[in-house]
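predicted model follows, preceded by the sequence.
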Amino acid sequence: MDREAFNRFCATFPAAEHVVQWGNSDVWKAGGKLFAVCGWADGRDAFTFKAGDIAFEVLQERPGVRPAPYLASRGMKWLQQFNDNGLTDAELKEQITLSYQMVTAGLSKRKRAELGIPDPQPGPDGR
């Protein structure tokens, strides 16, 4: 995935907001909450997303994926794909989708309704 494809994909989420900050990074938020970032690592696009507990542990073992600089160093479970050896485009899209869902699930029901964000769907365990 390149930066242009990343931005097109992130723009498809309800209430997704794009800002450019942090040294020309493309930053995506929903309801004011960060869900994905495309910045640079060693002169290449690097994609950062929030991860669940298991994904955080498992995916950081993959080549080209690491705990996200700054965010993970503060105890948050964010990962960064920093080179092409990481996730496939489909896997990266899946992780960005999950990041969006985790972030928007934390918004109040009222805020989600105001923004047109669907209520979270229960997972396989009913939660």
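Cool, the structure landed. Numbers count the residues shown, from 1 in each chain.

switch to C-alpha atoms for all contacts and neighbour counts from now on
Fine.

tell me what whichever strand or helix holds K29 is packed against?
Take DSSP states H and E as the rule and K29 turns out to sit in strand 25-30. Contact partners of strand 25-30 among helices and strands, from 3 or more CA pairs under 8 Å, 6 or more residues apart in numbering; DSSP states H and E: strand 16-21, strand 33-41, helix 89-105.

again, only using 6 Å
Contact partners of strand 25-30 among helices and strands, from 3 or more CA pairs under 6 Å, 6 or more residues apart in numbering; DSSP states H and E: strand 16-21, strand 33-41.

below is an additional structure, to be compared with the one above:
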Amino acid sequence: MAMTEAGLRRCVAAWPGVTLDVKWQDHLVACVDGRMFAMLNLPRSAHPDWLHFKVEDDLFLALTEQPGIMPAPYLARARWVTVTEPRRYPQDWTVARLRRAYELVAARLSKKRQRELGLWSA
């Protein structure tokens, strides 16, 4: 099932430090403490429903070899992938990938900032 704007908001909005904002007129961007971890193309974009998110370095190649997933344009260097065929993947898989993207980015915040945001056992 494809992730919708409402679905992305429901999924990530309650996580500590997360903000959601529309950028570049047609992308809903999820950030933790101002750092992007996921992005959804909105219906008015050239590729509606495409979902982009950060992944672990060692998972990047394995994921981009799967059908319906490619290196994210402009963000592949930072190990981001784009799910071009979101209906291929179950909702729980997508939610788990988004949570992991959030954790990867949040882990790069300073320990002090992690404590201020109330992240895990910072």
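Cool, got the structure. All values derive from a computational prediction rather than experimental measurement.

circling back: would you list the helices and strands packed on strand 25-30 of the first structure in CSV and tack on mean neighbour count?
Supplementary listing: these in CSV, determined by neighbours: other CA atoms under 10 Å:
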stretch, mean neighbour count
strand 16-21, 15
strand 33-41, 21
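
looking at the ones you listed, which is nearest to R8 of the first structure?
If you check each of these against R8 of the first structure by CA to CA, strand 16-21 wins as the nearest, at 10.6 Å.

the closest one against the second structure, how far on average?
Its matched residues in the second structure lie on average 0.8 Å from strand 16-21 of the first structure after superposition (mean CA distance after the TM-score superposition for the first structure).

and that strand, which stretch of the second structure?
Aligned by TM-score structural alignment, strand 16-21 of the first structure corresponds to residues 18-23 of the second structure.

so what's the gap between the matching stretch and the chain middle?
11 Å (CA atoms, centre = their mean, to the nearest Å).

kindly reformat the helices and strands packed on strand 25-30 of the first structure as a markdown table containing distance to K109 of the first structure.
Putting those into a markdown table (distance: least, CA to CA, whole Å) gives the following:
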| stretch | distance to K109 of the first structure |
| --- | --- |
| strand 16-21 | 17 |
| strand 33-41 | 15 |
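
nearest to N85 of the first structure, of these?
Comparing these by CA to CA, strand 33-41 comes nearest, at 13.6 Å.

residues in contact with the closest one?
For strand 33-41 of the first structure, contacts defined as CA atoms under 6 Å, 6 or more residues apart in numbering pick out S25, D26, V27, W28, K29, D45, A46, F47, T48, F49, S99, Y100.

for stretch 100-115 of the second structure, same thing?
For stretch 100-115 of the second structure, the external contacting residues (CA under 6 Å, 6+ apart) are F37, K54, V55, A122.

which of those residues are buried, as a PyMOL select command?
Buried residues among the contacts of stretch 100-115 of the second structure (16 or more other CA atoms under 10 Å), as a PyMOL selection:
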select buried, resi 37+54+55
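
select from the contacts of stretch 100-115 of the second structure every entry located in strands.
For the contacts of stretch 100-115 of the second structure, membership in strands holds for F37, K54, with DSSP state E as the criterion.
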